Every structure is written in structure tokens, then in C-alpha cells.
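S.K.: Provided below are the primary sequence and the corresponding predicted coordinates.
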Amino acid sequence: MSTPAGFDELIHPSTRLSVVALLAATEWADFPFIRDSLSLSDSALSKQLHTLEEAHYLEIQKEGGGRKRRTKVRLTAQGRTAFEGHVAALRAIVEGAAASPTRTEARR
């Protein structure tokens, strides 16, 4: 089976997919909300956000300064399109597997 159109290797790793899926459900999310929702460390989340930002899938805004600094994140239009395409590709893979004969039937 070939990889369906829309499958995105950048989004596919589970942590990045979780981040993008969480952001797809909202306009903006605060860094602590994302971190706590996904049970990630600050450094692990920062690394994933940086990777997604470099691909232009996320926009990151930093507000305030010092101890009151606040980081907000949202999907860009490009990120939302990539996520929707990836979800469609995953559905195509799953539906293709469900439509194939079972192993027992394939052996007959």
C-alpha cells in the first residue's frame, strides 16, 4: 500500500500529532495548558513547538516579561491544512485496512 496524499511526516510523530490536534480545536492555547494537557516537560514541548514553527505550522506569541511572560500558540492556516490532510490520509489508511480481506480470508 502506498502512502496516501496528505500524509505528513513532520506531523506524524505522536507528540507533534497530539500538539497539532490540541491546537486544531482552539484559536490560541497557552504554553502551560498544552504542556499539562499532553503531560510534557517544558523542554520537550518547546522542542516540538520550535520544529512546527520552523515548518510554518504554528505561530508563537510571547507577551509580557520576566516571571509574567506568557507564551501563546496557534495553528497557522498552513498548519491547519497540513493537519486536516494528515488526518484524511490516516483515515484512508485505516479504511483501506478495514476493506482488505482478513488474514484467514487472504490465505484461502
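M.R.: Thanks, I have the structure now.

S.K.: Please make it C-alpha for all contacts and neighbour counts, starting now.
M.R.: Fine.

S.K.: which stretches of this structure form strands?
M.R.: Along the chain, counting by DSSP state E, strands occupy 29-30, 58-63, 70-75.

S.K.: which other helices and strands contact the second one?
M.R.: In this case it means strand 58-63. Applying 3 or more Cα pairs under 8 Å, 6 or more residues apart in numbering; DSSP states H and E, one finds that strand 58-63 contacts helix 42-54, strand 70-75.

S.K.: Nearest to L17, out of those?
M.R.: Of all those, it is helix 42-54 that lies closest to L17, at 9.9 Å by Cα to Cα.

S.K.: Contacts for the closest one next, please.
M.R.: The contact list for helix 42-54, computed with Cα atoms under 8 Å, 6 or more residues apart in numbering, reads L10, T15, R16, R35, L58, E59, I60.

S.K.: Drop anything exposed from those.
M.R.: Neighbour-count burial (16 or more other Cα atoms under 10 Å) applied to the contacts of helix 42-54 gives R16, R35, L58, E59, I60.

S.K.: Put this next to the first one:
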Amino acid sequence: MSTDGLDPVIHAPARLRIVAALAQIARDDTIAFPRLQRELEMTAGNLSTHLRKLEDAGYVQVTKTHEKRTPVTYLALTPEGRTALRTYRTALTAILGGSS
């Protein structure tokens, strides 16, 4: 955590967009990688790179499976990821001088 309270893992613009998008999904639901990629208009490589950092931090759960014979990747924000986003939002609001 940085001294201003902004989590550097979430603070990167692409990762903030990913976490914000995943936060819109119900807690017990997931989104398929291609759908998130389309919604965020990111390349597969760029999205994968940022997801790895979020996964390493424990903020995103990545589930790889097969449907029929096709590999599918599902994504979800973990409870830790939801907490980190709330904390980030509170810190950002405080920096901007608003109330949380």
C-alpha cells in the first residue's frame, strides 16, 4: 500500500477498469474472459497480463475449465478484491476531498 492509501495494484488504469468491471458482477457469479475482453476493449495479451497481477495479489479468481473440448476461462472478483476496491475508493475520495 502506498503512503496515500492508494493500492498500487489497483491504481494502474487498466487494472482499475478490470476490478471495477468485475465488481459489477454478482458475488457468486463469473464472467468469461472473452466477454470481459470485449467489454473493456483490451487485447487478450494486455488483459491477461493485468489479470495475472490481480490474481497474484489475491484480488481476482481465475478458473480454467473446458466446455465440450474448448478451453474456457472464467473470472471473478474475490472478497479480498472487493475489500481492496472499497478501500481504494475511500482513499481516492479522501484525496479528492469528498466524503465516502
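M.R.: Received it, and whenever you're ready, just let me know what you need. Values in this document were obtained by computation on a predicted structure and should not be read as measured data.

S.K.: circling back to that earlier point, mean neighbour count, the helices and strands packed on strand 58-63 of the first structure: which tops it?
M.R.: Ranked by mean neighbour count, these are led by strand 70-75 with a mean of 19 (mean count of other Cα atoms under 10 Å).

S.K.: how much does it stray from the second structure?
M.R.: With mean Cα distance after the TM-score superposition for the first structure, strand 70-75 of the first structure departs from the second structure by a mean of 0.6 Å once superposed.

S.K.: distance of the most centrally placed residue in the second structure from G98 of the second structure?
M.R.: The C-alpha lying nearest the average C-alpha coordinate of the second structure belongs to V19 (Cα atoms, centre = their mean; 2.6 Å). Taking Cα to Cα, to the nearest Å as the measure, V19 of the second structure falls 22 Å from G98 of the second structure.

S.K.: can you check F33 of the second structure too?
M.R.: Distance from F33 of the second structure to G98 of the second structure, by Cα to Cα: 34 Å.

S.K.: Neighbour count for these two, which is higher?
M.R.: Counted by other Cα atoms under 10 Å, F33 of the second structure and G98 do not tie: F33 has more neighbours, with 19 against 9.

S.K.: mind listing what the aligned residue in the first structure for the more buried one touches?
M.R.: Aligning on TM-score structural alignment places F33 of the second structure opposite F31 in the first structure. By Cα under 8 Å, 6+ apart, the residues touching F31 of the first structure are R70, T71, K72, V73.

S.K.: what's the closest non-adjacent residue to A5 of the first structure?
M.R.: Among residues not flanking A5 of the first structure along the chain, A89 sits closest, at 6.3 Å (Cα to Cα, 6 or more residues apart in numbering).

S.K.: What lines up with that neighbour in the second structure?
M.R.: Alignment note (TM-score structural alignment): A89 of the first structure maps to A91 of the second structure.

S.K.: List the residues that contact its match.
M.R.: D4, G5, L6.
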